[in-house]
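Visitor: Make a model of this:
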Amino acid sequence: MSNTYTQLYIHIVFAVKNRAALLSTDWDERLRLYIIATVQNNGHKMLSINNMPDHVHMFIGLNPAQSVSDLMRLVKGDSSEWINKERLTKSKFQWQEGYGAFSYSKSQLVKVVNYINNQQEHHKKTTFLDEYRQLLTSFDIAFDERYIFKEPE
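Guide: Okay, the predicted model is just below:
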């Protein structure tokens, strides 16, 4: 795309199906590397990625040649296929439907990267659902409680 210049920073949050705590510290670094490769192979820049046992945060520099929804279909589809092929969980692994995507300006990069890098500390004080609701609220995104991430079963 000649003469097209963009600066698009997107924070994306997605969860394991039923918010099951399946992302093990035994292999979550491999998962993050797999997701980073998927993001980069699609022309985007990974700025930060981190996970808890039941969800993932990633912060990317978005290439406008691909939509967020197309990227997320690939990230979630390819990574769940990889997790299942590697037999990293006892039962079939799936991501929960949907995701949250939030845009930030360049001046907020360090703040968002630090936030994502400090997820383990953050979740000692805040639940994932409270964190997610706060993101939705702070971005003035109207949401229906029936369609946000489910409580663990």
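Visitor: can we go C-alpha only for contacts and neighbour counts from here?
Guide: Noted.
Visitor: buried sites along whichever strand or helix holds residue 136?
Guide: In the assignment (DSSP states H and E), residue 136 maps to helix 128-138. Neighbour counts over helix 128-138 (16 or more other Cα atoms under 10 Å) mark 128, 132, 133, 135, 136 as buried.
Visitor: structure for this one too, so we can compare:
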Amino acid sequence: MVNGIRDHIHLPFFVGSPAFDLPGFVRELKKSTNKLCSSELGHKGQFAWQSGYFAHALGRDRVDSCYDYIKSQQKHHIRMTFAEEWEMMKEAYGKDLVAVANHPEG
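Guide: So this is what the prediction gives:
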């Protein structure tokens, strides 16, 4: 499942190995979807990803609520903009969140 709004998307995925290369995964995901948006969807250079990304690990007991949250993005962001939510997350997670969010793709 992938869902989001104009300025961000959510993509849950399972990581089964401690050797998983998250920056490499994000880099390749952005590269391939950028190519898809330009060639197949007709955006012809008008689509671009932001330079960073945010990743968050979840326990198995939170997977269902994560899927519900992702499914309801359009409704969720009627009540709260992404910028407002980001500020709340920065307050909750502090410096750790800023460091991860600004991490380049490798």
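Visitor: before we move on, back to that, let's have the buried residues of helix 128-138 of structure 1 in TSV, adding distance to residue 14 of structure 1.
Guide: Output for the buried residues of helix 128-138 of structure 1, formatted as TSV (distance: Cα to Cα, whole Å):
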residue	distance to residue 14 of structure 1
128	11
132	10
133	13
135	13
136	13
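Visitor: Just the strands from structure 2, written as ranges.
Guide: Assigned by DSSP state E, structure 2 shows strands spanning 3-5, 8-10.
Visitor: for the ones you listed, which one sits closest to residue 66 of structure 2?
Guide: When those are compared by Cα to Cα, strand 8-10 sits nearest residue 66 of structure 2, at 9.7 Å.
Visitor: packing partners for that closest one?
Guide: Here strand 8-10 of structure 2 touches strand 3-5, going by 3 or more Cα pairs under 8 Å, 6 or more residues apart in numbering; DSSP states H and E.
Visitor: Which stretch of structure 1 is the strand it packs on matched to in the alignment?
Guide: Using TM-score structural alignment, the residues of structure 1 aligned to strand 3-5 of structure 2 are 50-52.
Visitor: buried ones in stretch 62-69 of structure 1?
Guide: Burial within stretch 62-69 of structure 1, assessed by neighbour count using 16+ other Cα under 10 Å, is assigned to 62, 63.
Visitor: starting at the chain centroid, how far to that stretch?
Guide: 15 Å (Cα atoms, centre = their mean, to the nearest Å).
Visitor: what does stretch 86-99 of structure 2 give?
Guide: Chain-centre distance of stretch 86-99 of structure 2: 15 Å, with Cα atoms, centre = their mean.
Visitor: How about residues contacting that stretch?
Guide: For stretch 86-99 of structure 2, contacts defined as Cα atoms under 8 Å, 6 or more residues apart in numbering pick out residue 54.
Visitor: Straight-line length of it, end to end?
Guide: Stretch 86-99 of structure 2 has an end-to-end distance of 13 Å (criterion: Cα to Cα, to the nearest Å).
Visitor: okay, the strands of structure 2 in TSV with distance to residue 23 of structure 2 and mean neighbour count next?
Guide: Conversion of the strands of structure 2 to TSV gives the following (distance: least, Cα to Cα, whole Å; neighbours: other Cα atoms under 10 Å):
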stretch	distance to residue 23 of structure 2	mean neighbour count
strand 3-5	21	14
strand 8-10	16	14
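Visitor: For those, give me a markdown table that also has distance to residue 59 of structure 2.
Guide: Shown next, in a markdown table, are the strands of structure 2 (distance: least, Cα to Cα, whole Å):
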| stretch | distance to residue 59 of structure 2 |
| --- | --- |
| strand 3-5 | 20 |
| strand 8-10 | 17 |
